[in-house]
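K.L.:
Sequence isn't available, so here's the structure alone:
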């Protein structure tokens, strides 16, 4: 969800240095993925009445978070324990997690349907799990860069998690571990890998693949528990034999990768009206939950006409428009204090960072002095 600096579905606090532009492909991909997240959440109160919508929901959930996580891993490749990167991890991930987990818990207590909702930073509620997962994944990045076969190891860990109900709900570790292979895959990817899926034949082939996925989703609705796509429970907790966990881990990983590749194949590479919004997907992700849960609490999903096909389309368009608005610059300015605080007061000065900035500034000063000398000459 996040861009080159280690800060999630996110945005940079400072403009890129001269000559270093944001990649429109990744911003477009993040924007489209956050729209799919909001659409999926808006379908939850409606999908019980429609097998078609439930099937579409399964297809979207098969790849929208894997796509986000792969991008997050790709832009975490440079992460190490350098002080400036640890500071960005704290201000861009940990602090937003604490603030939004608290805010969502209070929201659910007073505006939701759980008056006894407790504030517990160990038990992420609704969508805040992604922030704690990203924190854990980034901290372990040096390990995945060190070992020889990181992806197979990550898949083994995910498979073991899927048969370990004793892991419990603390920090949503089931999701942290079961989604781990997608992050590790992103860490191992290079820019050219994203180019491969842009080939014409891949784009053409992705159309029947998605069509087949929709049909398969419709077929699977009465036969498969949608909770498998959440990756938050073990096989035993879903009422399945233990051996189903590793089988489903590998099967869903393969299906998710296939659909994610098809998604990336159709993401535009050029700058569009929505490209700039890709820098604000952290805001759209963290804020749209209040809109969806608030509408549900107010009974706005209850009218019967919303459960008909035209009503479902209306809700889908409205959710896409709402999350688009939440990614815009004015919203980002208002909520920057919570999503990307600078917090300079909380950290000791970093002598190494100051030295790096001086080194970068010296060539610029030298070029400026050379220019003045030429003008004088």
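P.N.:
All right, it came through fine. Note that this is a predicted model, so its numbers are computed, not measured.
K.L.:
hey, let's count contacts and neighbours off CA atoms from now on
P.N.:
Fine.
K.L.:
Burial check on the nearest residue in space to residue 98 that is not next to it in sequence, number of neighbours?
P.N.:
Computed as C-alpha to C-alpha, 6 or more residues apart in numbering, the closest residue to residue 98 that is not its neighbour in sequence is residue 121, at 6.8 Å. Residue 121: 17 surrounding residues under other C-alpha atoms under 10 Å.
K.L.:
swap in residue 306?
P.N.:
16.
K.L.:
Thought residue 315 was touching it, still the case?
P.N.:
Yes: assessed by C-alpha atoms under 8 Å, residue 306 is found in contact with residue 315 at 7.3 Å.
K.L.:
Tell me how far stretch 349-369 lies from the chain's centre.
P.N.:
Relative to its parent chain, stretch 349-369 has a centroid offset of 34 Å by C-alpha atoms, centre = their mean, to the nearest Å.
K.L.:
before we go on, here's another structure to hold up against the first:
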């Protein structure tokens, strides 16, 4: 028929790649709102958990809620960090981003937290413990070490069982710990390794309606179980920073708890991710600044206790205090993740350091005929290699 379109023909690889590139003036590809939403909601739970700590001693319900949140908020962060680190291969540009995005911020904030906490405690000691992470800074040390091990987990047959075995050995070993908080590094390792094995379809499965419907009753049941377990279980197990012997248990209990807590945390992480909205919302943009909120909120949390914010009579009523600390911590962490804070503190949290590194060499183009097949992989690698603030935080 005259004017009918010609039959489709196979496009050459170069044309296929050209069609995938955005047109001049077209809007850049947006970040996945689901992951930014998940990282923002997780950092809110981290801040709330820290704000609840002074309230635990007087309330079984607060301690149970504390245990419930601690069972999955850091595992969720770490699992997402592993997912976005799955293509890390030690390439020079990725090593550069690892140093500027993880190692250098650790050194800067280790110094800042050391002198801030000494000022609060009235300690005049000049010793600077660079290899003893202060409070929440253990996560940056762990992330640096975990990323260096990614090639190992991509090479072995059973990465998650191997990581679980190492975590179990660490939990049963009272001599591990001290410098670099290696207990935490190894005990949280299985969540990171699990993240490196996941694919996009695994997260799509969690976003199905059936998964959402199951998440609420499972989460509610876990919260009730935490209330039952509170007087029967030491909540410090969820810190993953000590051995079984240090918690007053024989070594074999540590091995059992490693597997039990891993299963519990993965289940609750799945419930959490199933309930995370996938659409853009008012808080989606804050998900890109979670590292800022993570590193900065510790100053406010630790300072609030010393500055007497928990002493007013209003804070003596546990439900009222729980509501106030939850709202204030959520608002505070949101402000710390905001764009103005990111712009102000980017030289400290994401320093450029071009003066320190050699200029990046341009990689040669892929052989003709293989470009179309490798475009998707290369794009995924570039996206996951760059440790954005939220991804570095987990």
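P.N.:
Noted; the coordinates are in hand. This one's a predicted model, so the numbers in the text were calculated from it and none came from an experiment.
K.L.:
What does the superposition give as a TM-score?
P.N.:
Scored against TM-score structural alignment, normalised by the length of the first structure, the superposed chains reach a TM-score of 0.87; 340 aligned residues with a C-alpha RMSD of 1.6 Å.
K.L.:
sec struct for the residue nearest to residue 98 of the first structure, please.
P.N.:
On the three-state scheme (DSSP: H, G, I helix; E, B strand; the rest coil), residue 121 of the first structure is labelled coil.
K.L.:
what do we get in the second structure for it?
P.N.:
Using TM-score structural alignment, the partner of residue 121 of the first structure in the second structure is residue 130.
K.L.:
So that match versus residue 249 of the second structure, what's the distance?
P.N.:
In this view, residue 130 of the second structure and residue 249 of the second structure are 31 Å apart by C-alpha to C-alpha, to the nearest Å.
K.L.:
Burial check on residue 188 of the second structure, number of neighbours?
P.N.:
Neighbours around residue 188 of the second structure, by other C-alpha under 10 Å: 26.
K.L.:
ends of stretch 268-283 of the first structure, how far apart?
P.N.:
End-to-end distance for stretch 268-283 of the first structure, by C-alpha to C-alpha: 22 Å.
K.L.:
what range in the second structure does that stretch sit on?
P.N.:
On the second structure, the counterpart of stretch 268-283 of the first structure by TM-score structural alignment is residues 277-292.
K.L.:
Same question for stretch 165-185 of the first structure.
P.N.:
By TM-score structural alignment, stretch 165-185 of the first structure lines up with residues 174-194 in the second structure.
K.L.:
hmm, who's touching that stretch?
P.N.:
Stretch 174-194 of the second structure has contacts (C-alpha atoms under 8 Å, 6 or more residues apart in numbering) with 75-76, 78-83, 131-133, 138-139, 141-142, 145-146, 150, 153, 159-160, 163-164, 166-168, 170-171, 239-246, 258, 262, 266.
K.L.:
List the buried residues in that stretch.
P.N.:
Neighbour-count burial for stretch 174-194 of the second structure, with 16 or more other C-alpha atoms under 10 Å as criterion, is recorded at 174, 176-177, 180-194.
K.L.:
rewinding a little: now the match of stretch 268-283 of the first structure: buried residues?
P.N.:
277, 278, 283, 284, 285, 286, 287, 288, 289, 290, 291, 292.
K.L.:
So which of these are in strands?
P.N.:
Residues of these located in strands (DSSP state E): none.
K.L.:
where along the stretch 151-300 of the second structure do the helices fall?
P.N.:
Applying DSSP state H, counting those that start in this stretch to the stretch 151-300 of the second structure gives helices spanning 159-171, 182-187, 189-197, 200-206, 209-229, 251-275, 290-306.
K.L.:
quick one, which of the ones you listed is nearest to residue 13 of the second structure?
P.N.:
helix 200-206 (24.9 Å; C-alpha to C-alpha).
K.L.:
Just list the residues touching residue 361 of the second structure, thanks.
P.N.:
By C-alpha under 8 Å, 6+ apart, residue 361 of the second structure has no neighbours at all.
K.L.:
I meant to write residue 352 of the second structure there.
P.N.:
residue 100.
K.L.:
and if you look at residue 271 of the first structure?
P.N.:
Taking C-alpha under 8 Å, 6+ apart, we find residue 271 of the first structure in contact with residue 24.
K.L.:
any idea how far it is from residue 278 of the first structure?
P.N.:
Distance, residue 271 of the first structure to residue 278 of the first structure, using C-alpha to C-alpha: 11 Å.
K.L.:
The residue nearest to residue 98 of the first structure contacts residue 101, doesn't it?
P.N.:
Yes: with contact defined as C-alpha under 8 Å, residue 121 of the first structure reaches residue 101; the gap is 6.7 Å.
K.L.:
Now for residue 60 of the second structure, how many residues are close by?
P.N.:
16.
K.L.:
So it sits against residue 228, correct?
P.N.:
No: in terms of C-alpha under 8 Å, residue 60 of the second structure does not count as a neighbour of residue 228; the distance is 9.5 Å.
K.L.:
Residue 252 of the second structure - how many residues pack around it?
P.N.:
Neighbours around residue 252 of the second structure, by other C-alpha under 10 Å: 15.
K.L.:
does the counterpart of residue 309 of the second structure in the first structure count as helix, strand or coil?
P.N.:
Under the alignment (TM-score structural alignment), residue 309 of the second structure maps onto residue 300 of the first structure. When classified by three-state DSSP, residue 300 of the first structure comes out as coil.
K.L.:
Just give the number of residues close to residue 300 of the first structure.
P.N.:
12.
K.L.:
From residue 144 of the first structure, how far out is it?
P.N.:
Distance, residue 300 of the first structure to residue 144 of the first structure, using C-alpha to C-alpha: 45 Å.
K.L.:
how far out from the middle of the chain is stretch 232-251 of the second structure?
P.N.:
Distance of stretch 232-251 of the second structure from the chain centroid (C-alpha atoms, centre = their mean) equals 23 Å.
K.L.:
so that stretch aligns onto which residues of the first structure?
P.N.:
Mapped onto the first structure using TM-score structural alignment, stretch 232-251 of the second structure covers residues 223-242.
K.L.:
for stretch 92-102 of the second structure, same thing?
P.N.:
Here stretch 92-102 of the second structure aligns to the first structure at residues 83-93, judged by TM-score structural alignment.
K.L.:
May I see the buried residues of stretch 200-219 of the second structure?
P.N.:
Across stretch 200-219 of the second structure, burial judged by 16+ other C-alpha under 10 Å covers 206, 207, 211, 212, 215, 219.
K.L.:
which residues touch the residue nearest to residue 98 of the first structure?
P.N.:
Residue 121 of the first structure sits next to 98, 101, 102, 171 when contact means C-alpha under 8 Å, 6+ apart.
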